[in-house]
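K.L.:
structure for the following, please:
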Amino acid sequence: MAHPQALSRPVRCAVVTVSDTRTVESDRSGQIIQTLLAEAGQQVVEYRIVPDEPDRIAELCQTLADQVDCIMLSGGTGIAPRDTTYDAVAHLLEKTLPGFGEIFRQLSFQEIGSRAIASRAVAGVFQGTLIFSLPGSSKAVTLAMNALILPELPHLVSLMQSG
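P.N.:
From the prediction side, this is the model:
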């Protein structure tokens, strides 16, 4: 059961698509994340597309962490040679939320079967900012947002700010 929203303001979010080929016009997953956040009453304060290069991904996360409560990345979580988002993000995380990746892969398995094992979706905290790293598939993004992220986002942010 989801926790009640504990924040008195919208969660400030950055949406980052990691891709060597997508553009603003073709970035369906980034558009879905932004739409779902807005529909849930959260605030998208930044949207970027960055190449799948670990140094650029990490640098952007470090920059955005000072500006937002949550960074949501999509793309680059598989095992292909250019899939480096997991490596860039996992290196930054000070605390991980292992349940996110575990439950996401379990839910994905119910939809796509054994291909779910190739997902390296991950979440955690970096400098007081939540980071969610999702696959680039629009179906995967929709699943993660609706089933896991949106129900818990305000609660997770309030927990980080209660210290």
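K.L.:
CA only for contacts and neighbour counts going forward, please
P.N.:
Noted.
K.L.:
can you name every helix or strand that the top helix by length along the chain contacts?
P.N.:
Longest among the helix segments of the chain by residue count, using DSSP state H, is helix 98-112. Helix 98-112 sits against strand 122-126, helix 138-144, with contacts defined as 3 or more C-alpha pairs under 8 Å, 6 or more residues apart in numbering; DSSP states H and E.
K.L.:
okay, these, which one's buried deepest?
P.N.:
strand 122-126 (a mean of 23; mean count of other C-alpha atoms under 10 Å).
K.L.:
another one to check against the first:
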Amino acid sequence: MDPSHIQEISVRVVILIISTSRTEKEDTTGKAISSLLHSSSIPVIRTKVIPDDIEKIQVALKESLEEVNCIILTGGTGITHDDCTIEAVEPLLEKRLDGFGELFRMKSYAEVGTRTVLSRALGGVIDGKAVFCIPGSKNAAELATREIIIPEILHILTHASR
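P.N.:
Model prediction:
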């Protein structure tokens, strides 16, 4: 990749853990994402547990967009009756990053096989800021963060902020 193609952007992240059953104390996935980001010198401004509720997810996402330029929502991306992260986020996206979900499922296939069809992982842009919806499983969230989000965040924000 041509380095002149990437701007020096200060990435700041909020992690929203979407779960009705987990508390911040019990959360391992958000902590794992945060640890990977910190190891890459990407500051996490805060993490917050949000229940599986479309309106509450949208409120938390809009508040986060006021503070940072990257929001990672983990959990609620499956197909159970209460999974609603995608339904909350998708209508707010100005641009979809279809390749994010496709690449995540491709990489995930190597680990979990055809079970990856249950993932509705999604990436997109709102107001020049990156938004990622990734599974709540610790392994899947680490995979998405380590292999896609961290390597591409500056590239995504460079284009999104133009």
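K.L.:
returning to that earlier point: for residue 115 of structure 1, find the nearest of the helices and strands packed on helix 98-112 of structure 1.
P.N.:
Nearest of these to residue 115 of structure 1, taken as C-alpha to C-alpha: helix 138-144 at 12.0 Å.
K.L.:
what comes into contact with that closest one?
P.N.:
Residues outside helix 138-144 of structure 1 that contact it (C-alpha atoms under 8 Å, 6 or more residues apart in numbering): 28-29, 32-33, 74, 104, 107-108, 134-135.
K.L.:
and residue 41 of structure 1, helix, strand or coil?
P.N.:
Of the three states, residue 41 of structure 1 takes coil according to DSSP: H, G, I helix; E, B strand; the rest coil.
K.L.:
need the contact list for it.
P.N.:
residue 10.
K.L.:
cool, residue 48 of structure 2 as well?
P.N.:
Residue 48 of structure 2 is in contact with 15-17, 24, counting by C-alpha under 8 Å, 6+ apart.
K.L.:
from residue 79 of structure 2, how far off is it?
P.N.:
Relative to residue 79 of structure 2, residue 48 of structure 2 is positioned 22 Å away (C-alpha to C-alpha, to the nearest Å).
K.L.:
setting the sequence-adjacent residues aside, check what's closest to residue 33 of structure 2.
P.N.:
Residue nearest to residue 33 of structure 2 in three dimensions, not counting chain neighbours: residue 142, with 6.0 Å by C-alpha to C-alpha, 6 or more residues apart in numbering.
K.L.:
let me redo that: residue 155 of structure 2
P.N.:
Distance criterion C-alpha to C-alpha, 6+ apart; nearest residue to residue 155 of structure 2, sequence neighbours excluded, is residue 6 at 5.7 Å.
K.L.:
quick one on the thing from earlier: who wins for neighbours among the contacts of helix 138-144 of structure 1?
P.N.:
When neighbours are taken as other C-alpha atoms under 10 Å, the top entry among the contacts of helix 138-144 of structure 1 is residue 134 (31 neighbours).
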